[in-house]
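Engineer: Okay, here's the prediction I keep looking at, along with the sequence it came from:
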Amino acid sequence: MPTTLIDAHQHYWQIARGDYGWMGPQVEPIRRDYFPADMKPHLDAAGVTRTVVVQAAPTVAETEFMLGLADEDNTIAAVVGWVDLHAADAVATLERLARHPKFRGIRPMLQDIEDTFDILAPACIAALERMPALGLSFDALLQPRHLPVAAALADRLPDLAIVVDHGAKPFIADGIIEPWASDIAALARRPNVSCKLSGLITEAGAEWSVAMLKPYADHLVKVFGAERLMFGSDWPVLDLTAGYEAWWSAAHELTSGLSEAGRAAIFGGTAARFYRI
């Protein structure tokens, strides 16, 4: 296993900030503040020393909130924020944020946008094509419907480092694997695309089991390889269906057939390379 274990996907938030529009009654158990002190016991138990904190609100203000936390807490190795890619000042905002030493990229909340093809709009492309020169990457919060669009984006911007969050949220609870499996295999043929082994328990639901997750996890390992796959907890969203330690254990069981080098990549090496940690 790697010397540095990295959780490549987690969140912090402060409810009073007021821009978490998705936090309705359906997520009542996690409608409270989460800060690094809340994460510390989980990191200590797993031996994880660095994390990537990812946006949870579609505002630049939330990105600045996360960067402020990163200034104070060394476990935060990288921040993935949000920028309105349709805005006239999108590139200027990216350039300003990129001056922060821990800002690593952006994540538009594509799953919440009705237009599946929104990310291919000319304004979005114009902003995204500036990102490689700024050392920034793109976290793709996808649903299965977006996978062909993500492939088109990867082809259009081959220098843009893209990582698919949560395996593109396959329909695990319903046991549906196609066309997700074929579409994500096609996307994985683009060398600038990586993927996070994260969020699978949430898609499986309260009755999740390692056996339910295994066909999906095995497929991600097969098509991306360990060198383009990275572990993420999606904590505290994870707490809606399982605790941190349960997913940490499940992820290790799901990757137990890999070589030591493969597991080292998934639990640290891939994230360190992708996010320059």
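Structural biologist: On my side now, so go ahead.

Engineer: Every contact and neighbour count from this point should use C-alpha atoms.
Structural biologist: OK.

Engineer: ok, now which ones touch D155?
Structural biologist: R190 (Cα atoms under 8 Å, 6 or more residues apart in numbering).

Engineer: again, but for T4
Structural biologist: So T4 contacts 48-50, 268 (Cα under 8 Å, 6+ apart).

Engineer: Tell me which other helices or strands the longest helix along the chain touches.
Structural biologist: Longest helix of the chain, by residue count under DSSP state H: helix 210-224. Packed against helix 210-224 by the contact rule (3 or more Cα pairs under 8 Å, 6 or more residues apart in numbering; DSSP states H and E) you find helix 180-188, strand 193-197, helix 200-204, helix 244-254.

Engineer: Mind giving me the packing neighbours of the helix or strand just after that helix?
Structural biologist: Heading C-terminal from helix 210-224, the first helix or strand you meet, by DSSP states H and E, is strand 229-231. Where contact means 3+ Cα pairs under 8 Å, 6+ apart, strand 229-231 is packed against strand 5-10, strand 193-197, helix 270-274.

Engineer: Next up, a structure to set beside the first:
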Amino acid sequence: MVKKVTNEQWLSEVEEEILDPSIAICDAHHHLWWREDSKYMLDDLLLDTNSGHRIVSTIFVECNSMYQANVDTSIAPVGETEFVQGIAAISASNTFGPTRVAKGIVSFADLTLGERVRTVLEAHQQAGANRFRGIRHASGWHASPEIRNSHTNPVESIMSQDKFLAGMSVLNDMGLTFDAWCYHHQISEFVKLARTFPGVTMILDHFGGPLGIGPYEGRLKEVFLEWKDNIQELIDCKNVYIKLGGLNMKLNGHGWHKRSLPPTSDELVGATAPYYEECINLFGADRCMFESNFPVDKESCSYAILWNAFKKITSRNSKIERQKLFHDTAVKVYRLID
């Protein structure tokens, strides 16, 4: 029997009253999968989104799920778009409640295909109909064997390679978005990419991946200062938006998953608020959006606790700023259709 992603019993040990339940939320980043060792499907996601916060819509981001079989590897990722498009159609029927799951779809296409990636992107457009918005080519790479590279098996400095840039030119021609997933020491490379393609709307996932394991273990304060210097390079890249979330993965080094009890929202705020505050101050609410990164972050905390933490972090922001951070910026950037 395929098990769920995390220990629900462990997560249920910490419960809180839902803060500001009327705030409309577009969860800008989550996954769906059915794997040999775990699953996170529509029913699992809805258990989380129905836990008290007002989740009106979500954006699915690729995770190497449900690829087509018996086809060329370059076109296989279109199967993931077909899979999620079906989930989105089920959600849109209103049979399972008002949340519009996967109202936007971010798929995978290998940009190192260069001009040949156009065929793959066109197939995604056909499969995703009115929901496909762009792609993510995860580029997280580190020389340390203690740090797992992204699931796309990138090489070092992939975002600077000529064939990757050729693929990005196609993305630019087609008016599609680009989600970047890299580690904090790679942010400068991403900055160069953003400056090279100012016409491509780019979204930096998970703050640019501040690491806290391997050679960075026990150096959370140092990593923050290094990240802070790097992230400021993006201020003038007006085509870049920041996803606020994804800081509770094992690779971030907080060790929540090792505890006898999961963290409270106050503990999450205490450990991670400087990242959120820095980005909101630097880029403003017009260029930032909250994300759950579930079920990956679910290895550390529950959905209800996570969004409570986000609401506490923004308790001093204006109503309009919060509306943008929790909903409007994601809707604008991914051009979600009512």
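Structural biologist: It's in. This structure is a prediction, so every number in the text was calculated from the model and none was measured.

Engineer: that older thread, the longest helix of the first structure aligns to what range in the second structure?
Structural biologist: Against the second structure, the aligned range for helix 210-224 of the first structure is residues 269-283 (TM-score structural alignment).

Engineer: The matching stretch against the first structure, how far on average?
Structural biologist: Stretch 269-283 of the second structure: mean distance to aligned residues in the first structure after superposition is 1.2 Å, counting by mean Cα distance after the TM-score superposition for the first structure.

Engineer: and that stretch, which residues are buried?
Structural biologist: Residues of stretch 269-283 of the second structure classed as buried: 269, 272-273, 275-276, 279-280, 283 (neighbour count, 16 or more other Cα atoms under 10 Å).

Engineer: List of residues touching the longest helix of the first structure?
Structural biologist: 167, 170, 172, 175, 177, 181, 184-185, 188-189, 194-195, 197, 200-201, 204, 229, 250, 253-254.

Engineer: cool, and stretch 113-133 of the second structure?
Structural biologist: For stretch 113-133 of the second structure, the surrounding residues in contact (Cα under 8 Å, 6+ apart) are 74-75, 78, 81-82, 85, 102-107, 109-111, 163-168, 170-171, 176-177, 334-337.

Engineer: Repeat that for stretch 6-14 of the first structure.
Structural biologist: 32-36, 48-56, 66, 196, 198, 230-236, 267-268, 271-272.

Engineer: quick one, strands of the stretch 1-150 of the first structure?
Structural biologist: Under the criterion DSSP state E, counting those that start in this stretch, strands of the stretch 1-150 of the first structure are mapped to 5-10, 48-54, 76-81, 103-106, 137-140.

Engineer: So for D118 of the first structure, which of those sits nearest?
Structural biologist: Nearest to D118 of the first structure among the strands of the stretch 1-150 of the first structure is strand 137-140 (12.5 Å), distances taken as Cα to Cα.

Engineer: residue range for the closest one in the second structure?
Structural biologist: The aligned range for strand 137-140 of the first structure is 177-180, by TM-score structural alignment.

Engineer: got the contact list for P191 of the first structure?
Structural biologist: Counted by Cα under 8 Å, 6+ apart, P191 of the first structure has zero contacts.

Engineer: Which position in the second structure pairs with it?
Structural biologist: Per TM-score structural alignment, P191 of the first structure is aligned with K238.

Engineer: Wasn't that match part of a strand?
Structural biologist: No: K238 of the second structure is assigned coil when assessed by DSSP: H, G, I helix; E, B strand; the rest coil, not a strand.

Engineer: Next one: it from S302 of the second structure, what distance?
Structural biologist: In this view, K238 of the second structure and S302 of the second structure are 33 Å apart by Cα to Cα, to the nearest Å.

Engineer: likewise N308 of the second structure?
Structural biologist: Taken as Cα to Cα, the span from N308 of the second structure to S302 of the second structure is 10 Å.

Engineer: quick one: which of the two has more around it?
Structural biologist: S302 (28 against 23; other Cα atoms under 10 Å).

Engineer: The more buried one corresponds to which position in the first structure?
Structural biologist: Looks like S302 of the second structure aligns to G243 there (TM-score structural alignment).

Engineer: So its match versus I76 of the first structure, what's the distance?
Structural biologist: G243 of the first structure is 20 Å from I76 of the first structure, by Cα to Cα.

Engineer: Next: V163 of the first structure.
Structural biologist: Applying Cα to Cα to V163 of the first structure and I76 of the first structure gives a distance of 19 Å.

Engineer: All the helices of the stretch 1-150 of the second structure, residue numbers only.
Structural biologist: Ranges of helices in the stretch 1-150 of the second structure, per DSSP state H, counting those that start in this stretch, are 8-11, 42-49, 78-92, 117-128.

Engineer: so the first one matches what in the first structure?
Structural biologist: Aligning helix 8-11 of the second structure against the first structure (TM-score structural alignment) gives no matching residues.

Engineer: Could you list the buried residues of that helix?
Structural biologist: By 16+ other Cα under 10 Å, the buried positions in helix 8-11 of the second structure come out as 10-11.

Engineer: same question, the third one
Structural biologist: For helix 78-92 of the second structure, the neighbour count (16+ other Cα under 10 Å) marks 78-85, 87-88, 91-92 as buried.

Engineer: sorry, back to before: out of the strands of the stretch 1-150 of the first structure, nearest to A154 of the first structure?
Structural biologist: The nearest among the strands of the stretch 1-150 of the first structure, by Cα to Cα, is strand 137-140 at 10.4 Å.

Engineer: Average offset of the closest one relative to the second structure?
Structural biologist: Mean for strand 137-140 of the first structure is 0.5 Å (mean Cα distance after the TM-score superposition for the first structure).

Engineer: on that earlier part again, any of the contacts of stretch 113-133 of the second structure buried? List them.
Structural biologist: 74-75, 78, 81-82, 85, 102-107, 109-111, 163-168, 170-171, 176-177, 334, 336.

Engineer: who's in contact with the aligned partner of D110 of the second structure in the first structure?
Structural biologist: Superposed on the first structure with TM-score structural alignment, D110 of the second structure falls opposite D84. By Cα under 8 Å, 6+ apart, D84 of the first structure lies in contact with 58-59, 90, 108.

Engineer: before we move on, what about S198 of the first structure?
Structural biologist: Contacts of S198 of the first structure by Cα under 8 Å, 6+ apart are 9, 165-167, 231-234.

Engineer: Specify which member of those residues is nearest to D159 of the first structure.
Structural biologist: Nearest to D159 of the first structure among the contacts of S198 of the first structure, with distances taken as Cα to Cα, is D165, at 18.8 Å.

Engineer: if I line the two up, what does the closest one land on in the second structure?
Structural biologist: Mapped onto the second structure by TM-score structural alignment, D165 of the first structure lines up with D205.
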